[in-house]
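[1] Fold the stuff below for me.
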Amino acid sequence: MRIPCPFCGNRDVSEFAYLGDASAPRPAADAPDADREFFEAAYLRDNPSGLHRELWYHASGCRSWLEVERNTRTHDITKATFARDRVRA
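    Below is the predicted model of the structure:
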């Protein structure tokens, strides 16, 4: 699989580290049931089929965090943007 890094161009997936679902909100660390919420977020999440937004870290390249839109059935990537751009929007 090739990931189109906005800075470095098309790169092999081996240059990246996968973080997970980009659409899932991170649980609040100071919540009274934070342990349970973090467990559920890490281990009891859905396994989507089809178009999915994911976070990837370009560890062997520009060291940027990317938000990648990928079809989990075909591995076709339709979009890759810097994750920081989504936060600012």
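
[2] hey, let's count contacts and neighbours off CA atoms from now on
    Fine.

[3] does the spatially most central residue of the chain belong to a helix or a strand, and which?
    Nearest to the mean C-alpha position of the chain, by Cα atoms, centre = their mean, lies L55 at 1.4 Å. Element membership for L55 (DSSP states H and E) is strand 51-57.

[4] ok, now how distant is the residue lying closest to S64 once chain neighbours are set aside from F39?
    In this structure, S64 finds its nearest non-sequential neighbour in H58, 5.4 Å apart by Cα to Cα, 6 or more residues apart in numbering. Separation of H58 from F39 (Cα to Cα, to the nearest Å): 26 Å.

[5] Now the second one, please; I'll put the structures next to each other:
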Amino acid sequence: MIINHPLLGPRDAAEFYYLGDASLMDRPDWQASDAAEQFYEYQYLRDNVAGEHRELWYHEHGDRSWLVVTRDTLTHEITKVELARDVALAKKAGAAPTGGEG
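    Next up, the predicted model:
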């Protein structure tokens, strides 16, 4: 599988480590009144998606960047690759994230 890194271009997936669902970037507020319940759901309750899914990948054997990869879990087709930093900043600013296409 080839991941089209937004800065470095096409790279073999062997250079990366899959680190889970990209929703892990949305960490719950530890000061919320229901923080324990939110962290339980954050840590243990996830969907096992069949189809398009946003995932975190770490470029271990390269520039050590974190990526958000949108991939079809049935066909492994990658439709979008974004720097996780850009996704987080866009979410914080309330804007739609932009990024390179897969």
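
[6] Count the residues that sit near W30 of the second structure.
    Here the count is done by other Cα atoms under 10 Å, and W30 of the second structure has 11 residues near it.

[7] again but with L83 of the second structure, I slipped
    With other Cα under 10 Å as criterion, L83 of the second structure counts 21.

[8] Return the residue of the first structure aligned against it.
    Aligned by TM-score structural alignment, L83 of the second structure pairs with F82 of the first structure.

[9] I figured the residue nearest to the centre of the first structure was touching S23, is that so?
    No: in this structure L55 of the first structure lies outside contact range of S23 using Cα atoms under 8 Å: 9.1 Å.

[10] more neighbours, H58 and F39 of the first structure?
    Shown here are H58 of the first structure and F39; by other Cα under 10 Å, H58 has more neighbours (20 against 12).

[11] In contact with the match of L83 of the second structure, which residues?
    Contacts of F82 of the first structure were listed using Cα atoms under 8 Å, 6 or more residues apart in numbering, and they are P6, S64, W65, L66, E67.

[12] For I3 of the second structure, give me its contacts.
    P10, R11, D12, A13, I78, V81, G102.

[13] Restricted to strands, list these.
    P10, R11, D12, I78, V81 (DSSP state E).

[14] what about the longest helix in the first structure?
    helix 34-43 (DSSP state H).

[15] how much distance is there from that helix to the middle of the chain?
    Mean C-alpha position of helix 34-43 of the first structure versus that of the full chain (Cα atoms, centre = their mean, to the nearest Å) differs by 18 Å.

[16] Could you tell me how many residues sit around the nearest residue to D76 of the first structure once chain neighbours are set aside?
    Nearest non-adjacent residue to D76 of the first structure, counting by Cα to Cα, 6+ apart: R70, 5.7 Å away. R70 of the first structure: 19 surrounding residues under other Cα under 10 Å.

[17] and R70 of the first structure, that's in a strand?
    Yes: when DSSP: H, G, I helix; E, B strand; the rest coil is applied, R70 of the first structure is found to be in a strand.

[18] can you tell me which residue in the second structure aligns to it?
    In the second structure, R70 of the first structure lands on R71 (TM-score structural alignment).
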